[in-house]
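A.B. asks: This is a predicted model, with the sequence first.
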Amino acid sequence: MTPQPPPLPVLGGTKASYRERVADALRAALIAGELRAGEVYSAPTLAARFGISVTPVREALLDLAKEGLLDPVPNKGFRVTVVSERQLDEYTHVRALIEIPTTAALAATADPVALRALRPVAREIVTAAAAGDLIAYVEADTRFHLGLLALAGNAPLVEVVRGLRAKARLYGLTKLVAEGRLEASAEEHLELLDALLARDESAVRAVMTRHLGHVRGMWAGPAHPGEGT
């Protein structure tokens, strides 16, 4: 029997907000590995988890399929796309090429007020890690990193990184929670902000390099153990 997905939040509002919020919640579940690669999930099953009708869930699943995160399976539902080790390496490489120099440059250009505004989000990441709440961790982590990159003023760059993050699921998060190591990775977000506020470009570059290395370790997952911390 196909494993059931984790509980998802009950949503309210208009149909449009249903679709967008369902897509966001499913995307976070995919990134965190809560919806497992290779498994098939049906719109009715997920709709029951949301406590809403099937239509907005099916529409959200179709949106995710267009993003390459799911593959439609006729008369069954949607299969979570499997990502190979080579693809994970490629995604990590592209993210490093984009995020490390972009974030390092913010040490000289970012508004300190805007940087301080990200500190509560960084603390959310740490809190979620301590609680073992993977969906909250991924959602806060996404808001932090995309919010940080947005300070560079390049919207297409942010969208490229958003897509890369979605395609490369963090399969190893559950393992890191069990081993008590996820909090250490979460703390790096606060360390990064401190380096940015200190205008220390070298330190920013070092933290980002280390952090992306940990992320690749998380992506390795239980079948391909990595060094994620």
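C.D. replies: Arrived safely, thanks for sending. Keep in mind it's a predicted model, so treat the numbers as computed, not measured.

A.B. asks: alpha carbons only for contacts and neighbour counts from here, please
C.D. replies: Fine.

A.B. asks: and for the host helix or strand of Leu62, what are the contacting residues?
C.D. replies: Using DSSP states H and E, Leu62 falls within helix 54-66. Contacting residues not belonging to helix 54-66 are listed as 15-16, 18-20, 22-23, 27, 43-44, 46-47, 70-72, 78 [C-alpha atoms under 8 Å, 6 or more residues apart in numbering].

A.B. asks: what about versus this one:
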Amino acid sequence: MEQSRAREDVRPYASAGTPRDVRVPEQVRGEQVRGEHTHGEPPAPRAVQRHSVRGQILDALRTALVGGELAPGEVYSAPALGARFGVSATPVREAMQQLAVEGAVEVVPNRGFRVSERGPRELAELAEVRALIEVPVMLRLARAVPAARWCALRPLADATVAAAAVGDRAAYAESDRAFHGAVLALAGNQQLVAVADDLHRRSQWPLVDSRAGRRAELLADASEHIALLDALIAQDLTVVQSLVREHFNGADV
């Protein structure tokens, strides 16, 4: 009865099946709720199996958030989402709890989780904090890192352009974080990378009035990655400083 009421109160995740843009690994879709396994194959340790499923569901939910499949202000129940993914409600609920910690969703007692409604001010605040952390580090690296190491990051910058060119916001978000993470990793400070990645991820959750696809904006942002990398390779510190500050000032990255 409670599950039935939740389904009536909550907007369905999709009309049928798993949403096209949510990439759920095959092994997760086929996960048995009661932990059944094929005879002749030893079952994976239960804790490891649960952690693996939860992690993959978390990735899929993050993709759905960034891609707009989970709309700001809407409430989604764990049983309904679990049915779409082909798993029990437990890993979905655990993944949603993590998203609540990250500020992407809010817990709605007896109903599920509401996708947070964010405005431009929050986005601007996140961009400001990211700039305070990343800009000084990038400028320091620009003076110390040899050109060859910057050249090695070219495929990551190219990946942001490829995702932007087709308007794939979820793929762009992933490649964007990968590029920024690789740049910061050159500083050799893993805590810095972790903190910056968390802030970056939070800045990617969609705004209330977000327009899905915003291909032109993605392309403009991706082109800044290419220009920044070119300036770093050329060790043009003046251009690097200008590009880095501009990148964060207009950041929706």
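C.D. replies: Noted; the coordinates are in hand. Here the structure is a predicted model, which is why all the values come from computation and not from measurement.

A.B. asks: Buried residues in the helix holding Leu62 of the first structure, which are they?
C.D. replies: 54, 56-65 (16 or more other C-alpha atoms under 10 Å).

A.B. asks: and which of these is nearest Asp141 of the first structure?
C.D. replies: Relative to Asp141 of the first structure, the closest of the buried residues of helix 54-66 of the first structure is Leu64; by C-alpha to C-alpha it sits at 19.6 Å.

A.B. asks: For the closest one, what is the corresponding residue in the second structure?
C.D. replies: In the second structure, Leu64 of the first structure lines up with Leu99, judged by TM-score structural alignment.

A.B. asks: For His180 of the second structure, see how far away the equivalent of Leu197 of the first structure over in the second structure is.
C.D. replies: Counting by TM-score structural alignment, Leu197 of the first structure corresponds to Ile233 in the second structure. Per C-alpha to C-alpha, to the nearest Å, Ile233 of the second structure is found 16 Å from His180 of the second structure.

A.B. asks: More neighbours: which of the two?
C.D. replies: When Ile233 of the second structure and His180 are compared for neighbours, His180 comes out ahead with 21 against 18, by other C-alpha atoms under 10 Å.

A.B. asks: Correct me if wrong, but that one is in a helix.
C.D. replies: Yes: counting by DSSP: H, G, I helix; E, B strand; the rest coil, His180 of the second structure is located in a helix.

A.B. asks: Now which residue in the first structure aligns to it?
C.D. replies: By TM-score structural alignment, His180 of the second structure lines up with His145.

A.B. asks: biggest helix in the first structure by residues?
C.D. replies: Criterion DSSP state H: the longest helix present in the first structure is helix 85-109.

A.B. asks: Mean distance of that helix to its aligned residues in the second structure, please.
C.D. replies: After superposition onto the second structure, helix 85-109 of the first structure sits on average 1.7 Å from its aligned residues (mean C-alpha distance after the TM-score superposition for the first structure).

A.B. asks: what's whatever helix or strand comes next after that helix packed up against?
C.D. replies: The helix or strand immediately downstream of helix 85-109 of the first structure is helix 112-117, counting by DSSP H and E. Judged by 3 or more C-alpha pairs under 8 Å, 6 or more residues apart in numbering; DSSP states H and E, the packing partners of helix 112-117 of the first structure are helix 182-197.

A.B. asks: Superposed on the second structure, what's the mean shift for the helix it packs on?
C.D. replies: Helix 182-197 of the first structure differs from its equivalent in the second structure by a mean of 1.4 Å after superposition (mean C-alpha distance after the TM-score superposition for the first structure).
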